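# sequence first, predicted model second:
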Amino acid sequence: MPRTPSDVVRFGANYTPSQGWFHHWLDFDLDAVRADLDSIAALGLDHIRVFPIWPYFQPNRTLIRPRAVEQLVALADAAAERGLDVNVDGLQGHLSSFDFLPAWTQTWHRRNIFTDPDVVAGQAEYLRTLAAALADRPNFIGMTIGNEVNQFSAGPHPDPDRITEEQAEAWLTRVLVACEEGAPGKLHLHAEYDAAWYQDDQPFTPAQAARLGGATAVHSWVFNGTAQRHGREGVATEHHAAYMIELSKAWADDPHRPVWLQEVGAPAPLIPAEHAAAFTEATVAAALDCADVWGVTWWCSHDVSRSLADFPELEYSLGLLSNDGKVKPGGAALARIAKERREYVPAPRTTALVVDDDPRKRSACAPGGAVFEAFARLAADGVRPAAVLAGRAADAEHLAARGITEVVLPGEVG
């Protein structure tokens, strides 16, 4: 449904525990979690995204550890005490360059995590169990299937479980149903990294992202070639999240489907520490100039401790807060934005770029592609572009529903 003038965008953080990173589930300390949540709430944020580690919670296909589920519920209850709502990502899956897959899917037990009937049944039971454990909590937003699980399905992953688009859709449908069975009526969705929008041979497609689940998740990272090509202050860099939001809206059947900017961050050295606040403010301002944005969830809450080894360098410094809980400039910037809580009523974007309907041609939408660069040129000229699928470019009803009055081809943008 369209937002009303009384609606305000949600602001939150992807919760990265300050002690032990996501390995904290192995030595769960509720007092340490509470201290982290205090520092997040002090920024004026209203929700967190939480990451159980799949093999820690389900080490055997028929064993979902009750104690781990209890700890997840305790974390959610601690968040509620601080006015924070909670979204839970189930299948971790992939986090900050590390893969976490249970032993019962690997090596001697190697099975395709998207198509093997036993594996998928185990995933469904796991997601259903987590959702059911939190279903009665008023601060439980709902489940995200997992974090960027599409990276397991194609290159550049070094050992992918390859599937077809049809198999990807069948898998998504099955696991989303499991979440709904566990917690009926909550906001359940799935989330892919940007290969779903940009990579021609990726089996998870833009149509799936924009049509399955209760909202479209966007993960915007400018280290994908955007900042390298356009620089830290380039229009394309500061508008990358807005571009992905508008691209997602082209593929949605519902012209007012909610879009969740679920991951966005300021990665060094492409975005130096001294520029993080300016990047944060510019990125969020551009995103809030798009219609139907449900919320902005920054990656991440706390820096990764330097005592932990082997992370890519950029992963150590993405926090709104330092590892010891001090507010960083980017955190202060997001806190200022969240405090304003402005009414969320952007004007319609009246000019739309045409996007090819064929997902095998989606690289035109990637950094350097014709659609991407045309959007950047239009944004630099102050045009506030939208995007529309080629098959809808002459659909007067669809265009009117989105407020689009002019349709242009990428090649027509000078």
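Received it, and whenever you're ready, just let me know what you need. Numbering: from 1, shown residues only.

# every contact and neighbour count from this point should use C-alpha atoms.
Noted.

# and Ala236, what does it touch?
With contact set as Cα atoms under 8 Å, 6 or more residues apart in numbering, Ala236 has these partners: 226-227, 230, 373, 376, 379.

# hmm, which two among those residues are most spread apart?
Ala227 and Ala379 (15.8 Å; Cα to Cα).

# measure Glu281 to Ala400 for me?
Distance, Glu281 to Ala400, using Cα to Cα, to the nearest Å: 31 Å.

# neighbour count: those two, which is higher?
Set Glu281 next to Ala400 and count neighbours by other Cα atoms under 10 Å: Glu281 wins out with 17 against 12.

# pull out the buried residues from the helix or strand harbouring the more buried one.
Assigned by DSSP states H and E, Glu281 falls within helix 276-287. Judged by neighbour count using 16 or more other Cα atoms under 10 Å, the buried positions of helix 276-287 are 276-284, 286-287.

# and it, what does it pack onto?
Judged by 3 or more Cα pairs under 8 Å, 6 or more residues apart in numbering; DSSP states H and E, helix 276-287 is in contact with helix 235-238, helix 240-251, helix 329-340.

# do you know which of those helices lies nearest Ala352?
Nearest to Ala352 among these is helix 240-251; the distance by Cα to Cα comes to 9.1 Å.

# which one of Ala227 and Ala379 is surrounded by more residues?
Legend: neighbour count by other Cα under 10 Å for Ala227 and Ala379, higher for Ala227 (22 against 18).

# point me to the helix or strand that includes that one.
Element membership for Ala227, per DSSP H and E: helix 226-230.

# helices and strands around that helix, which ones?
helix 235-238.

# about what we covered before: relative to helix 240-251, how tilted is the helix holding Glu281?
Between the axes of helix 276-287 and helix 240-251, defined by axes from the mean of the first three to the mean of the last three Cα atoms, to 10 degrees, the angle is 20 degrees.

# this is the other structure I want to compare:
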Amino acid sequence: MASTVMRIFTAFGPPKAEKKSDAIRFGILGAAQIAPLALITPALSHPEVIIQAVAARDHTRASAFAKKHNIPDVHTSYDEILEDPSIDAVFIPLPNSLHFEWAVRSIRAGKHVLLEKPSTSNATEASILFNLPELKVPNAPILLEAFHNRFHPSLHKFLSFITPSDVVHVHTDSMVPWLMLDKDNIAFNYKLSGGSMMMLGTYNFGVIRMIFNDNPIECLSCEPGIFGDGIHDQCDTDFKAKFRFPNGGIAEASTTMRGSVLWKPSEARVTHREVVVDDKALPAGKEKVCTRIVTLHGFIHAFIWHRIDVKDSFVIRDKRDRRPVKSWTESKSYKAYSYKEAGGEFAELPGEDWWMSYRYQLEEFVNRVRGRDTQYWVEGEDSWDQMKMVDMAYEKSGLGLRPTSDFR
């Protein structure tokens, strides 16, 4: 227990690294609540990252934000950050509806971009953004959708127990207690591309696609919940969706942003088809089969807490009539707060057990900017596919796609 408290304490108050003279200087567009968790705190321990500037529509708010987080420069507008030659990269934690425009503007200004998820409001915007000609030239700016949880060692350890072609069913759920979000929150503002699928369910969709290592071919159903007050009727407060994948597997996703006060960690549970296990010790006429279920508890904020459960159910049976002779279950649990702890092929990768998923993400972002190898990356095509899945669910729900920006 003491080690867990110390790990979490260090994650939120990491040791401060001595900054290199050529460190990447970030500007933040918007004094958003997510910025300290997503970038400012992780940057403290990275020797190649300096948070140099912030801008917000409210200059007073931006000044207070800068003072609180020891950010040297406060700019009067987002454009001023993009025009600042000392800024190498920008972090965009703006409302969803503004992601597309300011990502495009930033790339055209020659800045590297760390873009809060979801990357855009819909697949149309994603197709334009991730296919910008400015991204195809030599020494092009780096663009990354900030799906922080996908960089954490626990998720890759979890995936190591999964055979995508054998997956028959996936269950995912996530939640936010209702006390954290009121009706006026941007999460429930349609014009700002709000909705539970956009704000939280996108995590479910992302991990499902990683499990199948593929994209869904159909959304079979999507049942949204709404306030029904005539104001927020196009924004889902919660949803339950079901998808079919090319291998015939079914995935279910459920999210609520009006959940119980008692917080429940996110969960991804994967059921494999029955497979025959080679066992030369068995007599002729007998076969051994296994059905595997793998569960990751805490797939969104694994750096706080997570657990990977692997349950293998074995049966020895007659080949002719499939009559069971013997059955048993073997269960093991794992954790992986660092790649060293994940072991195996991951053991030599960098990281400390107190690193947040955001810190792992920042490590790879810097590596890509520096032209170094990255162990994991969310490619532009992946982000585009992600928005296709979100659109698929919104179309099935009857709520309609989130609005497309007029900016070009």
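Arrived safely. Model, not experiment: these values are computed from the prediction.

# TM between them?
Superposed pair, TM-score by TM-score structural alignment, normalised by the length of structure 2: 0.25. Supporting alignment: 185 aligned residues with a Cα RMSD of 7.5 Å.

# for structure 2, what spans make up the helices?
For structure 2, the helices defined by DSSP state H occupy 2-12, 35, 41-44, 59-68, 78-83, 96-108, 123-129, 153-159, 196, 202-212, 339-342, 357-369, 380-397.

# buried sites along the first one?
Meaning helix 2-12 of structure 2. For helix 2-12 of structure 2, burial by neighbour count (16+ other Cα under 10 Å) applies to 7-8, 11.

# save those as a markdown table, and put in distance to Asp312 of structure 2 too.
Listed next are the buried residues of helix 2-12 of structure 2 as a markdown table, based on distance: Cα to Cα, whole Å:
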| residue | distance to Asp312 of structure 2 |
| --- | --- |
| Arg7 | 31 |
| Ile8 | 32 |
| Ala11 | 34 |
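
# from these, which is closest to Arg258 of structure 2?
Ile8 (26.2 Å).

# the closest one and Ala2 of structure 2, how far apart?
Distance from Ile8 of structure 2 to Ala2 of structure 2, by Cα to Cα: 10 Å.

# over to Ser327 of structure 2?
Distance of Ser327 of structure 2 to Ala2 of structure 2, given as Cα to Cα: 40 Å.

# ok, now Asp73 of structure 2?
From Asp73 of structure 2 to Ala2 of structure 2 the distance is 39 Å (Cα to Cα).

# Ser154 of structure 2 now?
On the measure of Cα to Cα, Ser154 of structure 2 and Ala2 of structure 2 end up 21 Å apart.

# what's the answer for Thr329 of structure 2, then?
Note on Thr329 of structure 2: its distance to Ala2 of structure 2, by Cα to Cα, is 33 Å.

# equivalent analysis for Ala11 of structure 2, please.
The gap separating Ala11 of structure 2 from Ala2 of structure 2 is 14 Å, by Cα to Cα.

# isn't Ala126 of structure 2 up against Met387?
Yes. Using Cα atoms under 8 Å, Ala126 of structure 2 is in contact with Met387, at 7.0 Å.

# looking at those two, which one has more neighbours?
Neighbour count, other Cα under 10 Å: between Ala126 of structure 2 and Met387, Met387 has more, with 26 against 23.

# with adjacent residues omitted, what lies nearest to that one?
Nearest residue to Met387 of structure 2 in three dimensions, chain neighbours excluded: Ala123, at 4.8 Å (Cα to Cα, 6 or more residues apart in numbering).

# mind listing what that neighbour touches?
Counting by Cα under 8 Å, 6+ apart, Ala123 of structure 2 makes contact with 384-385, 387-388, 391.

# same question for Thr144 of structure 1.
Taking Cα under 8 Å, 6+ apart, we find Thr144 of structure 1 in contact with 87-90, 188-191.

# which of those tops the neighbour count?
Counting neighbours by other Cα under 10 Å, His190 leads those with 28 neighbours.

# just to check, that one is in contact with Ala217?
Yes. Counting by Cα under 8 Å, Ala217 is a contact partner of His190 of structure 1 at 6.8 Å.

# what is in contact with those two at once?
Ala209.

# all the helices of the stretch 101-250 of structure 1, residue numbers only.
117-134, 165-182, 195-198, 206-211, 226-230, 235-238, 240-251 (DSSP state H, counting those that start in this stretch).

# which one of the ones you listed lies closest to Pro329 of structure 1?
Pro329 of structure 1 lies closest to helix 235-238 among the helices of the stretch 101-250 of structure 1, at 16.9 Å (Cα to Cα).

# could you find the closest non-adjacent residue to Leu159 of structure 2?
Per Cα to Cα, 6+ apart, closest to Leu159 of structure 2 is Ile211, 6.6 Å.

# relative to Asp73 of structure 2, how far out is the one you found?
On the measure of Cα to Cα, Ile211 of structure 2 and Asp73 of structure 2 end up 42 Å apart.

# what of Phe205 of structure 2?
From Phe205 of structure 2 to Asp73 of structure 2 the distance is 37 Å (Cα to Cα).

# what sits against Glu125 of structure 1?
Counting by Cα under 8 Å, 6+ apart, Glu125 of structure 1 makes contact with Ala178.

# Arg317 of structure 2: how many residues sit nearby?
The burial count for Arg317 of structure 2: 18, using other Cα under 10 Å.

# wait, it sits on Lys288?
Yes. Arg317 of structure 2 lies in contact with Lys288 (Cα under 8 Å); the separation is 6.6 Å.
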